[in-house]
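S.K.: sequence first, then the predicted structure, then my questions.
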Amino acid sequence: MSSNSLFVSATEAEWTSPEPGVTRRVMTYLPEMMMVEVVFEKGAVGQLHSHPHVQSSYVAEGRFEVTIDEKTRVLERGDSFIVPSNLVHGVKALESGRLIDTFTPYRAEFVK
């Protein structure tokens, strides 16, 4: 997938596994923004981390324990959250689930 693709087929995106029980694929991106689908097995953890990108996430499926800046809430299908730059955050899948993450600017390290 190139950064100038306006339309991206799901079959074009390559899945990677950044952590045990977690797989992700870059759905589409431009330098200013990126959308990523992240699938979690029950109990899988997206470890606490931070980055300079603003992140907005939508819970497409499942239930997640979401921690942002030492505050934790349980979110389920249809809920969303936003992470300002450099705040420590992470998730735990309370059941199998899927997040749609959007980053601005794009995460260059996610692109080969």
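M.R.: Structure's in. What do you need?
S.K.: please count neighbours and contacts with C-alpha atoms only from this point.
M.R.: Noted.
S.K.: contact partners for the residue most central in space within the chain?
M.R.: The centre of the chain sits closest to Asp101, judged by C-alpha atoms, centre = their mean, with a distance of 3.7 Å. For Asp101, the residues meeting the contact criterion (C-alpha atoms under 8 Å, 6 or more residues apart in numbering) are 35-38, 55-58.
S.K.: just Met34 next, same as before
M.R.: Here Met34 is in contact with 26-28, 102-107 (C-alpha under 8 Å, 6+ apart).
S.K.: turn the residues you listed into TSV, columns for distance to Lys42, neighbour count and secondary structure.
M.R.: Converted to TSV, these look like this (distance: C-alpha to C-alpha, whole Å; neighbours: other C-alpha atoms under 10 Å; DSSP: H, G, I helix; E, B strand; the rest coil):
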residue	distance to Lys42	neighbour count	secondary structure
Val26	21	24	strand
Met27	23	23	strand
Thr28	26	23	strand
Thr102	22	24	strand
Phe103	24	21	strand
Thr104	28	18	strand
Pro105	30	16	coil
Tyr106	28	21	coil
Arg107	26	21	coil
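S.K.: ok, second structure coming up, stack it against the first:
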Amino acid sequence: MQPYTLPEDTVWTEVAPGNRRAVLSHRPELMLVAFRFEEGAIGALHSHPHTQVSYVAEGHFDVTVDGVTTRLGPASSFIVAPNLVHGVVALTDGLLIDTFTPCRRDFLTDQN
């Protein structure tokens, strides 16, 4: 496993209309993922057994975690405990940088 990911090696996968993701780096215990959203795109409500920390790198989002919705902009972050229902709505074009522990193995199946 390479310790570096270069932009030209990044593989983007469409997740839903206006929403795509790229796994940037990963090890079994940790994963870094970029999610690119077009204005109006939805990261549907969902849950998973991983702890997630997300950083708003660009744009504005309505973020819902465990039934509470908060509007977040650049340089904001949020954390999601395992199995909590969460999702986002992109109010503008935007970019989220997510970390997961442990690694989201399901995200690796669509690589290469």
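M.R.: That came through fine. These figures come from a predicted structure and were not determined experimentally.
S.K.: next, the TM-score between them, please.
M.R.: The TM-score (TM-score structural alignment, normalised by the length of the first structure) is 0.95; 109 aligned residues with a C-alpha RMSD of 0.6 Å.
S.K.: between the contacts of Asp101 of the first structure, which has the most around it?
M.R.: Val38 (24 neighbours; other C-alpha atoms under 10 Å).
S.K.: can you tell me what that residue aligns to in the second structure?
M.R.: Under the alignment defined by TM-score structural alignment, Val38 of the first structure corresponds to Phe35 in the second structure.
S.K.: isn't its match right up against Leu24?
M.R.: No - look at Phe35 of the second structure against Leu24 with C-alpha atoms under 8 Å: they stay out of range, at 10.3 Å.
S.K.: circling back: of the contacts of Asp101 of the first structure, which belong to strands?
M.R.: 35-38, 55-58 (DSSP state E).
S.K.: can you find the partner of Ser56 of the first structure in the second structure?
M.R.: Structural alignment (TM-score structural alignment) places Ser56 of the first structure against Val53 in the second structure.
S.K.: could you pull out the buried residues of stretch 58-78 of the first structure?
M.R.: Going by neighbour count (16 or more other C-alpha atoms under 10 Å), the buried part of stretch 58-78 of the first structure is 58-68, 75-76.
S.K.: again with stretch 2-14 of the second structure
M.R.: Under the neighbour-count criterion of 16+ other C-alpha under 10 Å, stretch 2-14 of the second structure has 10, 12-13 buried.
S.K.: which bit of the first structure covers that stretch?
M.R.: Taken onto the first structure by TM-score structural alignment, stretch 2-14 of the second structure occupies residues 5-17 there.
S.K.: quick check: the residue lying closest to the match of Val38 of the first structure once chain neighbours are set aside vs Thr69 of the second structure, distance?
M.R.: In space, not counting the residues next to it along the chain, Phe35 of the second structure is nearest to Arg21; the distance is 4.4 Å by C-alpha to C-alpha, 6 or more residues apart in numbering. The gap separating Arg21 of the second structure from Thr69 of the second structure is 22 Å, by C-alpha to C-alpha, to the nearest Å.
S.K.: and Val15 of the second structure, by the same measure?
M.R.: According to C-alpha to C-alpha, Val15 of the second structure stands 22 Å off from Thr69 of the second structure.
S.K.: ok so, going back, any idea how many residues pack against the residue nearest to Phe35 of the second structure?
M.R.: 22.
S.K.: next one: His51 of the first structure
M.R.: Applying other C-alpha under 10 Å, we find 14 other residues in the vicinity of His51 of the first structure.
S.K.: quick one: contacts for it?
M.R.: By C-alpha under 8 Å, 6+ apart, the contact set of His51 of the first structure is 85-87.
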